[in-house]
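> model this:
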Amino acid sequence: MSVLIAIPARYASTRYPGKPLVPLTGASGNSQTLIERSWRAAMAVQGVDRVVVATDDDRIREAAEGFGAEVVMTSENCANGTERCAEAHEVLGGGFDIVVNLQGDAPLTPHWFVEDLVAGLKSAPNAGVATPVLRCDGEALNSLLNDRKHGRVGGTTAVFARDNSAMYFSKEVVPFTAQTYGDTDPTPVFHHVGVYAYRKDALSAYPTWETGPLETLEGLEQLRFMENNHKILCVEVEARGRQFWELNNPSDVPKLEAMMAAMGLD
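Next up, the predicted model:
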């Protein structure tokens, strides 16, 4: 099965304008933009036929072409990354069996997250969409709770059924737990990793559906699939000692840089 990775990136982010071009400094002082680091993460994934940056902004296009990425220009009217990936896939001819949406704010995504995700979707013929989930340890859970306590919209959490089909995604921390956990203790909360793998039919259908109330309230694009009765498969991935976080707010920049320093990532 042919696999495309599309990295949707827009300049006019509501919460963080210009986010794809924000520099992140690695362990040895090497500075690269968020979009370059995300592209390099995508290029490390095995079993992929093509990697493109999908954008509507010439500043991002010029930056991406400058570090060697292939760029697909898309419409300014794309409401979210899934719509942008659908348009990019169409521009490229629509011939890939699986399209991976590796969002441009997740440069710490390990290659095995995406490899396991694609393998999970391939093994579940009844699922049109799959997404990774990572069990929070106490430290990660406390980071999520701290963001909510201070009114920041940080990471997303996921709950899913015994067959790993998603039941809900939220920017609140779900499920509720009153227990206190140590930094390395496993918790019942799963951090949703903002990567998606779509079968091409599910992806092409997505832009034809109206935005539903849950997608609007949460601001989570994947809820449109669920609101239209399409199953999302949650694929549990392992951290293998790696720290993971996404760049959602300006305050996440030092957090990501500290993580890269701790892991020796340049």
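> from now on I want contacts and neighbour counts done on CA atoms only, so please keep to that.
Will do.
> tell me the secondary structure of Tyr168, please.
strand (DSSP: H, G, I helix; E, B strand; the rest coil).
> same check on Glu172?
Per three-state DSSP, Glu172 ends up coil.
> wait, is Ala106 part of a helix?
No: assigned with three-state DSSP, Ala106 falls outside any helix and is coil.
> ranges for the strands of the chain?
Using DSSP state E, the strands of the chain run over residues 3-9, 23-25, 31-33, 50-55, 70-73, 98-102, 129-137, 156-160, 166-170, 186-192, 195-199, 232-236.
> the closest residue to Gly264 other than its chain neighbours: what's it in contact with?
Of all residues not flanking Gly264 in the chain, Ala27 sits nearest, at 5.3 Å (C-alpha to C-alpha, 6 or more residues apart in numbering). Ala27 is in contact with 257, 260-266, counting by C-alpha atoms under 8 Å, 6 or more residues apart in numbering.
> so which of the strands of the chain is nearest Pro207?
strand 195-199 (13.1 Å; C-alpha to C-alpha).
> which secondary structure elements does the closest one sit against?
Applying 3 or more C-alpha pairs under 8 Å, 6 or more residues apart in numbering; DSSP states H and E, one finds that strand 195-199 contacts strand 98-102, helix 111-122, strand 129-137.
> may I see those organised as CSV, with mean neighbour count and distance to Thr33 added?
CSV is the format used below for those (neighbours: other C-alpha atoms under 10 Å; distance: least, C-alpha to C-alpha, whole Å):
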stretch, mean neighbour count, distance to Thr33
strand 98-102, 27, 16
helix 111-122, 20, 19
strand 129-137, 24, 24
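> Phe244: which of the ones you listed is closest?
Here strand 129-137 is closest among the helices and strands packed on strand 195-199 (C-alpha to C-alpha), at 9.1 Å.
> ok and that closest one relative to strand 166-170, angle-wise?
Orientation of strand 129-137 against strand 166-170 (axes from the mean of the first three to the mean of the last three C-alpha atoms, to 10 degrees) gives an angle of 60 degrees.
> I have a second one here; can you model it like the first so I can compare?
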Amino acid sequence: MKTLIAIPARYASTRYPGKPLVSLVGPDGAKTLIQRSWEAAMAVQGIDRVVVATDDARIADHAAGFGAEVVMTSSEARNGTERCAEVAAQLPGYDVIVNLQGDAPLTPAWFIADLLRGLAADPGAEIATPVLRCDGRAVSGFLADRRAGRVGGTTAIFDQNRRGLYFSKEVIPYTGREYADDEPTPIFHHVGVYAYRPAALVQYPSWPIGPLETLEGLEQLRFLENGRPVLCVEVEAKGRQFWELNNPSDVAVIEEMLRALPAQL
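Okay, here's the model as predicted:
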């Protein structure tokens, strides 16, 4: 499959303005969030092209400065999927468009490789996204965010055929118990990566925004609310920690995980 990875990035984030240009210090020094996300995309083998998609000149200039190809998109895009739809329109000829969101620099290359294999094996799926089984430590982090009034990671539930039933910023399903840090749980962290078939992606901006997408602020719910199946592909952490940068408090968390990377590889 001819595959393109697009990294949507916008400066005017409601919760965290300027987030793509936030500096993250790791064992390789200080690099911005968008550069680390681009490096994560470039580490995936078998990808034909990687682009940063933005409507902001500051992000575009910075990305070009570290060697990224930039596709300028409109300020009308309401989320990363709509921005990727603009990329698909500008750069036709790809079998799959991958949306690696610019706030997930800890995404291992095998997450995307497994995602693409899952989509290829399921011709009926128009969009696929990874899910990662949480251990007790991850669930505790989600719940701590909720208690503090922060919007943290997203969780997912799916049927026996791995079709997504719902995605939420709340911790679902409810289990009514606590877990040890290293204990596997029945809760799945939705990893913010999507692989789309172009036909569905280019239609996406024309679909109505439903009440669930409005309430949760989750772009993938537009697929479910318009009767489109979302394939959930389970991926394995293989000892790596995974976290997304949603709030300023996540910077320290991600920097700690970056420092631990050499020991985890």
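> middle-most residue in structure 2, spatially?
By C-alpha atoms, centre = their mean, structure 2 has its centre lying nearest to Gly192, at 1.8 Å.
> what's the match for that residue in structure 1?
Counting by TM-score structural alignment, Gly192 of structure 2 lines up with Gly194 in structure 1.
> give me the nearest residue to that match, chain neighbours excluded.
Per C-alpha to C-alpha, 6+ apart, closest to Gly194 of structure 1 is Gln103, 6.6 Å.
> Ala12 of structure 1 now?
Gly18 (6.3 Å).
> and the one you found, how many neighbours?
By the measure other C-alpha atoms under 10 Å, the count of residues near Gly18 of structure 1 is 15.
> relative to Arg59 of structure 1, how far out is it?
9 Å (C-alpha to C-alpha, to the nearest Å).
> Tyr168 of structure 1 now?
36 Å.
> over to Leu265 of structure 1?
For Leu265 of structure 1, the distance to Arg59 of structure 1 equals 26 Å [C-alpha to C-alpha].
> likewise for Asp116 of structure 1?
Distance of Asp116 of structure 1 to Arg59 of structure 1, given as C-alpha to C-alpha: 33 Å.
> same check, this time on Val51 of structure 1
Distance from Val51 of structure 1 to Arg59 of structure 1, by C-alpha to C-alpha: 19 Å.
> neighbours of the residue nearest to Gly194 of structure 1, just the number please.
Gln103 of structure 1 - counted by other C-alpha under 10 Å - has 27 other residues nearby.
> repeat for the one 5 residues further on
By other C-alpha under 10 Å, the residues close to Leu108 of structure 1 number 20.
> ok, it - contacts?
Here Leu108 of structure 1 is in contact with 38, 41, 243-246 (C-alpha under 8 Å, 6+ apart).
> and the residues you listed, which is closest to Trp209 of structure 1?
Once C-alpha to C-alpha is applied, the member of the contacts of Leu108 of structure 1 that ends up nearest Trp209 of structure 1 is Glu246, at 27.4 Å.
> now which residue in structure 2 aligns to the closest one?
In structure 2, Glu246 of structure 1 lands on Glu244 (TM-score structural alignment).
> and that match, how many neighbours?
21.
> same check on the one 10 residues further on?
Neighbour count for Ile254 of structure 2, taken as other C-alpha under 10 Å: 22.
> quickly note the distance from the counterpart of it in structure 1 to Tyr11 of structure 1.
Aligned by TM-score structural alignment, Ile254 of structure 2 pairs with Leu256 of structure 1. Distance from Leu256 of structure 1 to Tyr11 of structure 1, counting by C-alpha to C-alpha: 20 Å.
> cool, and Ala69 of structure 1?
17 Å.
> can you check Pro132 of structure 1 too?
For Pro132 of structure 1, the distance to Tyr11 of structure 1 - C-alpha to C-alpha - is 25 Å.
> same deal with Glu90 of structure 1?
On the measure of C-alpha to C-alpha, Glu90 of structure 1 and Tyr11 of structure 1 end up 22 Å apart.
> quick one: which of those two has more around it?
Tyr11 (17 against 14).
> chain neighbours aside, what residue packs nearest to the more buried one?
Residue nearest to Tyr11 of structure 1 in three dimensions, not counting chain neighbours: Gly18, with 4.5 Å by C-alpha to C-alpha, 6+ apart.
> contacts only, for that neighbour.
Per C-alpha under 8 Å, 6+ apart, neighbours of Gly18 of structure 1: 10-12.
> gap between it and Leu141 of structure 1?
For Gly18 of structure 1, the distance to Leu141 of structure 1 - C-alpha to C-alpha - is 28 Å.
> what is the burial count for Tyr168 of structure 1?
16.
> show the contacting residues for the counterpart of it in structure 2.
Here Tyr168 of structure 1 is matched to Tyr166 in structure 2, going by TM-score structural alignment. Contact analysis of Tyr166 of structure 2 by C-alpha under 8 Å, 6+ apart lists 156-158, 221, 224.
> again, only using 10 Å
Applying C-alpha atoms under 10 Å, 6 or more residues apart in numbering, we find Tyr166 of structure 2 in contact with 155-159, 172, 212, 220-221, 224-225, 230.
> quick revisit: more neighbours: which of Val51 and Arg59 of structure 1?
Remark: of Val51 of structure 1 and Arg59, Val51 carries more neighbours, 22 against 14, as counted by other C-alpha under 10 Å.
> pretty sure that one is touching Cys85, no?
No: distance between Val51 of structure 1 and Cys85: 11.5 Å, which falls outside the contact criterion (C-alpha atoms under 10 Å).
> which residues does Ser31 of structure 1 contact?
22-25, 37, 266.
> how many neighbouring residues does the spatially closest residue to it that is not a sequence neighbour have?
Leaving aside its chain neighbours, Ser31 of structure 1 sits nearest to Thr25 (4.2 Å; criterion: C-alpha to C-alpha, 6+ apart). The criterion is other C-alpha under 10 Å. On that basis, Thr25 of structure 1 has 20 neighbouring residues.
> please apply the same query to the one 10 residues further on.
Burial of Ile35 of structure 1 is recorded as 29 neighbouring residues (other C-alpha under 10 Å).
> return the set of buried residues in stretch 132-145 of structure 2.
Buried positions in stretch 132-145 of structure 2, judged by neighbour count with 16 or more other C-alpha atoms under 10 Å: 132-136, 138-140, 142-143, 145.
> fine, thanks again, bye for now.
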